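In: sequence first, then the predicted structure:
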Amino acid sequence: MKPRELLRAAESFRAADSPSAAVGTMVRRALHATRTDGLLRGAWLGHPLHPLVVTVPLGAWISSAIFDLGTRNEDAARKLVAIGLAATPPAIIAGLADYADLDARQRRIGTLHAVTNTVATAVFAASYLVRRQGKHREGATLGLLALAVVSAGGALGGHLSYAQGAGVRRWPEATGSSPRIAGEKS
């Protein structure tokens, strides 16, 4: 089965419907029409905040793998795993704000995306803990496993955004005009 077919099949994961609807309702109740809602959903930015903030943990974790495999700088790799873990809560919170607006089919993918990334984060946490115990090789192995899992989570997130159109909103331009390309005459 091709990856695209797997992602399409995941849209039919109805076991996620009841818990995902409950989470969506809870998030909507907590955030509806608050300043925090607009902040977390990126109204001020012109697009959802979640894709922007996930770059910090992902960048840290990818960089840790480079240190593990390349320069073998154990201290830098461990610190980067820690930075990724510390940067994860804002990504989760921004993702939950977007999750509240999903339809049932999108929530199925969103739920799988969240669960997959939660597993990856737990494995990164285990990687950090064994690195702290001086077991760098085991920590590096766990880190690479977690990177594979978070990549699957990213594929689900990409499917959610690009194939299903979740989070795609057309924000009105502040000036009412379209953006100009550098050097373009008005």
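Out: Right, received. Where do you want to start?
In: could you use CA atoms for every contact and neighbour count after this?
Out: OK.
In: which other helices and strands does the lengthiest helix in the chain contact?
Out: Across the chain, the helix with the greatest residue count (assigned by DSSP state H) is helix 104-132. Applying 3 or more C-alpha pairs under 8 Å, 6 or more residues apart in numbering; DSSP states H and E, we find helix 104-132 packed against helix 17-31, helix 74-99, helix 136-158.
In: for the longest one, what is the distance to the chain centroid?
Out: Right, the one you point to is helix 74-99. 9 Å (C-alpha atoms, centre = their mean, to the nearest Å).
In: again, but for stretch 25-32
Out: Centre-to-centre, stretch 25-32 and its host chain are 20 Å apart (C-alpha atoms, centre = their mean).
In: hmm, who's touching that stretch?
Out: Residues outside stretch 25-32 that contact it (C-alpha atoms under 8 Å, 6 or more residues apart in numbering) are 37, 96-97, 100-101.
In: same question for stretch 45-60.
Out: Applying C-alpha under 8 Å, 6+ apart, the contact partners of stretch 45-60 are 39-42, 80-81, 83-88, 90-92, 94-95, 98, 167-169, 171.
In: alright, now check it against this:
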Amino acid sequence: MDMHALLQKPESADRLDTAADITAGAVDVVLGDGALARGLRGSWLGHPTHPLMVTLPIGAWMSSAVLDLVFKDREAARRLIAIGLAATPPAVLAGLAEFPTLGRRQRRVGLLHAAGNAVGAAAFLIAYRKYKRGRIGAARAFSVLGLTAVSVGGALGGHLSYAQGAGVHRWQVTG
């Protein structure tokens, strides 16, 4: 299976354009191009902040699965899911701040990237609740669904960043 070709498919999905344009317009109205938008986009850092910010929820969720499945520490797994959920909104905001700056083909991929990660976050919220109620089998099932969804979302995000160059060289300083 050619993963690069598979990840390129959303680039030509023009049926996503209306939703992508509405999303970009809404984000632009809310954030504009002020200090908050520039801060979320990473102007202070010299590159987008979103890729850095997603490491906390993804790492917490991966670690929760290891703690539950390998070490049978369900309470620690549940707490790590909570940490991942708490870290998700800032990562989402940083990603949304980037959205209006993307080109048409990038927005198509970005929309699916966001959708996959939204499914993943929702699955982890359900898993958290299932752990809290002692429904371990259901919690594990939703954790696996969440990891699968954020993996697909992450693959699309990687394609957006590395194959499509989203945010690349935006603040490059020439000497």
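Out: Nice, thanks for sending it over. Small disclaimer: the values here were computed from a predicted structure and weren't measured.
In: picking up where we left off before, make a markdown table out of the helices and strands packed on helix 104-132 of structure 1 and add mean neighbour count and distance to V119 of structure 1.
Out: As requested, those are exported to a markdown table (neighbours: other C-alpha atoms under 10 Å; distance: least, C-alpha to C-alpha, whole Å):
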| stretch | mean neighbour count | distance to V119 of structure 1 |
| --- | --- | --- |
| helix 17-31 | 16 | 17 |
| helix 74-99 | 20 | 12 |
| helix 136-158 | 20 | 7 |
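In: mind putting these in TSV, distance to W61 of structure 1 included?
Out: Converted to TSV, those look like this (distance: least, C-alpha to C-alpha, whole Å):
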stretch	distance to W61 of structure 1
helix 17-31	28
helix 74-99	6
helix 136-158	7
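In: of all the ones you listed, which one comes closest to L7 of structure 1?
Out: helix 136-158 (6.9 Å; C-alpha to C-alpha).
In: got the angle for the closest one vs helix 104-132?
Out: Per axes from the mean of the first three to the mean of the last three C-alpha atoms, to 10 degrees, the angle that helix 136-158 of structure 1 makes with helix 104-132 is 170 degrees.
In: quick one: contacts of helix 136-158 of structure 1?
Out: 7, 61-62, 65, 68, 74, 109-110, 112-114, 116-117, 119-121, 123-124, 126-131.
In: among the residues you listed, which ones are buried?
Out: With burial judged by 16 or more other C-alpha atoms under 10 Å, the buried subset of the contacts of helix 136-158 of structure 1 is 7, 61-62, 65, 68, 74, 109-110, 112-114, 116-117, 120-121, 123-124, 126-131.
In: still on that earlier bit, mean per-residue distance, the longest helix of structure 1 to structure 2?
Out: Helix 104-132 of structure 1, aligned to structure 2 and superposed, deviates on average by 0.6 Å (mean C-alpha distance after the TM-score superposition for structure 1).
In: so where in structure 2 does that helix end up aligned?
Out: The alignment of helix 104-132 of structure 1 onto structure 2 (TM-score structural alignment) covers residues 104-132.
In: could you double-check that L160 of structure 2 lies in contact with G110?
Out: Yes - using C-alpha atoms under 8 Å, L160 of structure 2 is in contact with G110, at 6.9 Å.
In: check the gap between L80 of structure 1 and A10 of structure 1 for me.
Out: Counting by C-alpha to C-alpha, to the nearest Å, the gap from L80 of structure 1 to A10 of structure 1 is 32 Å.
In: A86 of structure 1 too?
Out: Per C-alpha to C-alpha, A86 of structure 1 is found 30 Å from A10 of structure 1.
In: A166 of structure 2: what secondary structure?
Out: For A166 of structure 2, the assignment made with DSSP: H, G, I helix; E, B strand; the rest coil gives coil.
In: enumerate every residue touching it.
Out: A166 of structure 2 touches 102, 106, 160, counting by C-alpha under 8 Å, 6+ apart.
In: take these and write them to a markdown table, including distance to D21 of structure 2.
Out: Shown next, in a markdown table, are those (distance: C-alpha to C-alpha, whole Å):
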| residue | distance to D21 of structure 2 |
| --- | --- |
| L102 | 10 |
| Q106 | 12 |
| L160 | 17 |
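In: of those, closest to R15 of structure 2?
Out: Nearest to R15 of structure 2 among the contacts of A166 of structure 2: Q106, at 13.6 Å, using C-alpha to C-alpha.
In: tell me, how many residues neighbour that closest one?
Out: Counted with other C-alpha atoms under 10 Å, the neighbours of Q106 of structure 2 add up to 23.
In: and what of H169 of structure 2?
Out: Applying other C-alpha under 10 Å, we find 11 residues neighbouring H169 of structure 2.
In: in what helix or strand does R169 of structure 1 lie?
Out: In the assignment (DSSP states H and E), R169 of structure 1 maps to no helix and no strand.
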